[in-house]
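Participant: build me a model from this:
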Amino acid sequence: MPNFYIKTYGCQMNEQDSRQVSKMLVDRGYCLVENEEEADVILLNTCSVREMAEQKAIGKMGMLRKLRYDRPRLILGYLGCMAQIRGDGLLNISPHVDLVVGTRKIHRVAEYVDAIFRRSQQARMDDERLPIVEVGEEQDASTNSLNRAHTSKESRATAFVSIMQGCNMHCAFCIVPQTRGSERSRSMEEIVEEVQMLVDEGVLEVILLGQIVNFYGRHSFKKVDNKSPFVQLIERIHRIKGLERIRFISPHPIGFQQDLIDCFARLPKLMEHVHLPLQSGSDRILRSMRRGYTVSTYLRLVEKLRAARPDLAISTDIIVGFPGETEEDHLATKEVYRTAGFDHAFIFRYSPRRATRASAMEQQVTEEAKEARNQDLLHLLRVTSARKLSACVGTRMEILCEGPSKTNPSRFSGRTRTNQLVVFDGSNRHVGQIFDVLITGSSASTLYGDPALSL
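Facilitator: Here you go, the predicted structure:
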């Protein structure tokens, strides 16, 4: 049977889509390989959040074309967000591509690949290649791409579970509403059943995924006892025996009402970590971004969350160089960073995206200014993170071991309850287990430890 290879760019939602496509292809008899040189089908699952991600995928596809010299029947395809937003325009850039499938038809990828593969087997060598381009949205198929065909576990420890897709917020810088469509949520029963299935397979931690995950079900399901559908879902998952940890990404600050804040105080399986995108520490820039909150409301939310769970770790996203951002705005962001006391941050240079309000704004910031502000915040991140992690040395912390370290396969790694990475000397018996480690060292981004309890 044919082999296939998938390379994924971008967020965890894209990673989840790739897992879904992989399972559907395997179900049709295809074999997943880890090396593109061995593949009969190569798919690039793309991202459009930043221009660099698009250029990486396009450049990679150009390099893959060379493989056709030895394998003329090799099938090449674009999937995901860039495919959704660019559609058949990608054929002008990459005319050798056989398949362009957007996010709204991700559930049809295996079908399209199979059709192209069978057609190529029947064709003569000089027959014209006829690409398939499919980015439309099917009627009454709003949750097709959220089906549970991809319930295979991320590892024996952790699994991602998509609970919704799409976004209705239309932030000025963001292309997600165009690539993922409007909000649509899976049924609560289906999600709970999927989590139960994963726990039965040995998974100890689930991470709930959504473009704005804490908006789950707000247009589909009713509040019960003044609890939002998202809180109801967390409570139901929390009751599953054998599940030890619950996380969610990525939320929006305005989606944190009191019922969700209270969850951190009363639900022990909900981990002591929140990813809380700030984007800017300037009220003027936040208004221009159309974020829907002010610096003061954001900082009050941080206070409420830490009051509910004093040991809570908070990470964030920040965009530098948004149109109109001045040096004063940048300094305001640095001040908010210090005030909030973030444990970690993902810092991005603003990248204009087609069909977004920000791309047409005046006062675009120069690349030199973006880079300088990016480096300035990265330096602040390294200093504050190193200080926080060094304070952990000598303490014991609970981790869930996920497997070998990605940077050093001879060692193992796990995550604390606050989502901090810990690297340690261990063995395969640690994988998929929850246990304490003694923290013996730290860097600006990583803790190092020894297992404090034998297994």
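Participant: only C-alpha atoms for contact and neighbour calcs from this point on.
Facilitator: OK.
Participant: for the helix or strand encompassing Tyr5, which outside residues touch it?
Facilitator: Following DSSP states H and E, one finds Tyr5 within strand 3-8. The set of residues external to strand 3-8 that reach it, using C-alpha atoms under 8 Å, 6 or more residues apart in numbering, is 14-15, 18, 22, 30-36, 38-46.
Participant: after that strand, next one along is what?
Facilitator: Proceeding N to C from strand 3-8, the next assigned helix or strand is helix 12-27, under DSSP H and E.
Participant: which helices and strands does that next one pack with?
Facilitator: Judged by 3 or more C-alpha pairs under 8 Å, 6 or more residues apart in numbering; DSSP states H and E, helix 12-27 is in contact with strand 3-8, strand 31-32, strand 41-46, helix 109-122, strand 158-162.
Participant: state the distance from Met82 to Met1.
Facilitator: 29 Å (C-alpha to C-alpha, to the nearest Å).
Participant: from Asp27, how far off is Arg373?
Facilitator: Per C-alpha to C-alpha, Arg373 is found 48 Å from Asp27.
Participant: the more surrounded of those two?
Facilitator: Arg373 (22 against 12; other C-alpha atoms under 10 Å).
Participant: what's the offset of whichever strand or helix holds that one from the middle of its chain?
Facilitator: Using DSSP H and E, Arg373 sits within helix 367-390. On the basis of C-alpha atoms, centre = their mean, to the nearest Å, the separation between the geometric centre of helix 367-390 and that of its chain is 22 Å.
Participant: now do it: everything it contacts.
Facilitator: With contact meaning C-alpha under 8 Å, 6+ apart, helix 367-390 is reached by 320-321, 330, 334, 343-345, 347-350, 441-447.
Participant: show me where the stretch 201-350 of the chain has strands.
Facilitator: Using DSSP state E, counting those that start in this stretch, the strands of the stretch 201-350 of the chain run over 205-209, 245-249, 273-275, 313-320, 344-349.
Participant: before we move on, the earlier item: okay, buried residues for the helix holding Arg373 please.
Facilitator: 369-371, 373-374, 377-378, 381, 384-386, 388-390 (16 or more other C-alpha atoms under 10 Å).
Participant: turn the residues you listed into TSV, columns for distance to Arg287.
Facilitator: As requested, these are arranged in TSV below (distance: C-alpha to C-alpha, whole Å):
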residue	distance to Arg287
Ala369	21
Lys370	20
Glu371	23
Arg373	20
Asn374	21
Leu377	21
Leu378	24
Leu381	25
Thr384	28
Ser385	29
Ala386	32
Lys388	32
Leu389	34
Ser390	37
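Participant: just the angle between the strand holding Tyr5 and helix 109-122, please?
Facilitator: For strand 3-8 and helix 109-122, the angle between their directions (axes from the mean of the first three to the mean of the last three C-alpha atoms, to 10 degrees) works out to 140 degrees.
Participant: strand 3-8 to strand 41-46, inter-axis angle?
Facilitator: Going by the same axes, to 10 degrees, strand 3-8 is angled at 10 degrees with respect to strand 41-46.
Participant: here is a second sequence; please produce its structure as well for comparison:
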Amino acid sequence: MSHAGDLLFLLCSTQSRMNQLGATKWIDESRQGTALQPEEPSATSSRKCYIESYGCQMNFNDSEIVAAILKEQGYGLTTDVAQADLVLINTCAIREKAEQTVRKRLQEFKSLKQNKADMLVGVLGCMAERLRHRLLEEEKLVDLVVGPDAYRSLPALIAEAESGQKAVNVLLSREETYADISPVRLNSNGVTAFVSIMRGCNNMCTFCVVPFTRGRERSRSPQSILRECEELFEQGYREVTLLGQNVDSYYWIDPQTQQATTFAQLLEMVAQINPWLRVRFSTSHPKDITDEVLYTMARYPNICKYIHLPVQSGSTRILQLMNRTYTREGYLKKVERIREILPDCGLSTDIIAGFCTETEADHQETLSLMDICEYDMAYMFMYSERPGTLAARRYTDDVPLEVKKRRLQEIVEKERTLALKNMQKEVGKVRTVLIEGPSKRSDQDFCGRTDQNKMVVFPKKHYRKGQYVNVRITGCTAATLLGEVVEETIPEMVA
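Facilitator: As a prediction, this is how the structure comes out:
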């Protein structure tokens, strides 16, 4: 999950559930608002809440936590904002366009309130602390502002707002993980789910706002994570993605026994829940991913062979300015180690074009690193300065916009070429696919992802969502594999 960017980014090749797009679409879908839908209708609830989320998957997971808290207060969820008593917008502070979009939506909600005076509007998440005064006092767009560590206080804040007061809680916490809250699964396909294993970040990358908006790093207890994953499996889910800003730095010390649990150990625990439960994780940091994690992945067939390893730049000089704490050479050694231990592992990354002082030579180093790593997919961004970050305080954003655009386009073209090449290598192979649901383009086809996180589309026939099937790959685009299910299918596991 990258924390930089500007304007548009392109998702090439493998479709990720966090931001699923074809390689030819220029659109920032992950930053668009999504009206979150509940698993079940809430027609009997006396009060209705409408939640709209922006940004990374951590934000969407937070919205599921908020939905669970509000459910306990008697709120049902609605996808019709006009029917809502409470409207919440979960915000992203990664780039300026996201903030502009949120402000536009708040203006629309303000107009809606003119015909429904008792409607409350609130802002959640990463924009809350920085813009609270402006949104509450200057523009008077919202009734409550709640930071990512303050969701438990929502009931009290709602009551305060209902009394006519402006309600605010943006305090960050060193302990809050919401470990005891079972998220209400929103926009769920019933097959795949995200499970947060930690919150916050200790890495002070100079371009990134996350340490300032989400606070310091803290891990959930492994017991709470295992309980959530077990419950999901019992409910019919067949894949979990373990989420964190930097999952490899997960570290839990039992307060009674003082026994520590590392990410590799946690990964193994989750894999042992059931061999029919697929396990993924995101995001890894190159400085923290270990051989222990890689060997654990190799030992368990149900741990997917796919790693998202953000590089940001191929230039050691730029990496130092970004405070990424590794060099170009160090990153390439990590990739080499992944290839040695997991030869068939899918690999994706994040890349920022036009960071402060980036020269043409720095840019060429990024392109050459892409050739070496042969990424299956990349999230690609133009750098934009974010208020409050170390880069905003230390450096001048001195790369002209037109240069940034041209460099980003070259990165995009490079990744499109690499993505298509990697997809073409899949043709003729038989891959195990977990059926996630109908294809978006045809109700006669199913879609699902391979172990390596490549999306496959194939005829439905008599197969069912949530079933594992073996698919022979017969064709591809740069974003999607096409195939046919072979007769030998993997039996469906009945919970």
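Participant: hang on, the earlier thing: what would the helices and strands packed on helix 12-27 of structure 1 look like in CSV with mean neighbour count?
Facilitator: Shown next, in CSV, are these (neighbours: other C-alpha atoms under 10 Å):
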stretch, mean neighbour count
strand 3-8, 21
strand 31-32, 18
strand 41-46, 25
helix 109-122, 16
strand 158-162, 24
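Participant: to Ile261 of structure 1, which of these lies closest?
Facilitator: Nearest of these to Ile261 of structure 1, taken as C-alpha to C-alpha: strand 158-162 at 21.4 Å.
Participant: got the helices and strands packed on helix 12-27 of structure 1 as TSV, with distance to Val213 of structure 1 columns?
Facilitator: Output for the helices and strands packed on helix 12-27 of structure 1, formatted as TSV (distance: least, C-alpha to C-alpha, whole Å):
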stretch	distance to Val213 of structure 1
strand 3-8	21
strand 31-32	30
strand 41-46	21
helix 109-122	25
strand 158-162	9
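Participant: so which of the ones you listed is nearest Ile254 of structure 1?
Facilitator: strand 158-162 (20.7 Å).
Participant: in structure 2, which residue range corresponds to the closest one?
Facilitator: Aligned by TM-score structural alignment, strand 158-162 of structure 1 corresponds to residues 192-196 of structure 2.
Participant: for stretch 270-283 of structure 1, same thing?
Facilitator: Stretch 270-283 of structure 1 corresponds to residues 303-316 in structure 2, going by TM-score structural alignment.
Participant: how far is the matching stretch from where the chain is centred?
Facilitator: Offset of stretch 303-316 of structure 2 from its chain centre (C-alpha atoms, centre = their mean): 15 Å.
Participant: what are the boundaries of the helices in structure 2?
Facilitator: Assigned by DSSP state H, the helices in structure 2 fall at 57-72, 96-113, 128-133, 154-162, 210-213, 222-234, 263-271, 291-299, 316-322, 328-341, 360-373, 390-394, 401-426.
Participant: thinking again about what came up before, name the residues that touch the match of strand 158-162 of structure 1?
Facilitator: Stretch 192-196 of structure 2 is touched from outside by 58, 61, 185, 225, 228-229, 232, 237-244, 436, with contacts defined as C-alpha under 8 Å, 6+ apart.
Participant: with stretch 84-99 of structure 2 instead?
Facilitator: Taking C-alpha under 8 Å, 6+ apart as the rule, stretch 84-99 of structure 2 contacts 3-7, 31-32, 47-56, 59, 63, 78, 81, 102, 118-128, 208-209, 384-386.
Participant: what does stretch 16-34 of structure 1 give?
Facilitator: So stretch 16-34 of structure 1 is contacted by 1-6, 8, 39, 45, 106-107, 109-110, 149-152, 160-162 (C-alpha under 8 Å, 6+ apart).
Participant: buried residues in it, which are they?
Facilitator: 16-26, 30-32.
Participant: so who does Thr294 of structure 1 touch?
Facilitator: Contact partners of Thr294 of structure 1, counting by C-alpha under 8 Å, 6+ apart, are 283, 286.
Participant: would you mind finding the match for it in structure 2?
Facilitator: Per TM-score structural alignment, the equivalent position to Thr294 of structure 1 in structure 2 is Thr327.
Participant: what's the answer for Val336 of structure 1, then?
Facilitator: The alignment partner of Val336 of structure 1 in structure 2, by TM-score structural alignment, is Leu369.
Participant: pretty sure Asp397 of structure 2 contacts Glu385?
Facilitator: Yes - counting by C-alpha atoms under 8 Å, Asp397 of structure 2 touches Glu385, with 6.8 Å between them.
Participant: in space, what's closest to Glu292 of structure 2 - neighbours in sequence excluded?
Facilitator: Spatially, and ignoring its direct neighbours in sequence, Glu292 of structure 2 is nearest to Ala264 (6.1 Å; C-alpha to C-alpha, 6 or more residues apart in numbering).
Participant: I'd like to know how far that neighbour sits from Tyr250 of structure 2.
Facilitator: Look at Ala264 of structure 2 and Tyr250 of structure 2: by C-alpha to C-alpha, they are 9 Å apart.
Participant: and what of Arg416 of structure 2?
Facilitator: Taken as C-alpha to C-alpha, the span from Arg416 of structure 2 to Tyr250 of structure 2 is 33 Å.
Participant: which non-adjacent residue is nearest Glu244 of structure 1?
Facilitator: Leu204 (5.2 Å).
Participant: what is the burial count for the aligned partner of that neighbour in structure 2?
Facilitator: Taking TM-score structural alignment, the alignment pairs Leu204 of structure 1 with Arg238 from structure 2. A count of nearby residues for Arg238 of structure 2, using other C-alpha under 10 Å, gives 27.
Participant: contacting residues for Arg238 of structure 2?
Facilitator: 191-192, 232, 276-278, 466.
Participant: ditto for Tyr237 of structure 2
Facilitator: 190-193, 277, 466.
Participant: could you do Phe348 of structure 1 as well?
Facilitator: For Phe348 of structure 1, the contact set (C-alpha under 8 Å, 6+ apart) comprises 317-320, 374.
Participant: hmm, Phe230 of structure 1 is touching His219, no?
Facilitator: No - with contact defined as C-alpha under 8 Å, Phe230 of structure 1 does not reach His219; the gap is 11.5 Å.
Participant: out of the two, which sits in the busier spot?
Facilitator: Of the pair Phe230 of structure 1 and His219, Phe230 is the one with more neighbours under other C-alpha under 10 Å, namely 22 against 11.
Participant: so what corresponds to that one in structure 2?
Facilitator: In structure 2, Phe230 of structure 1 lands on Phe263 (TM-score structural alignment).
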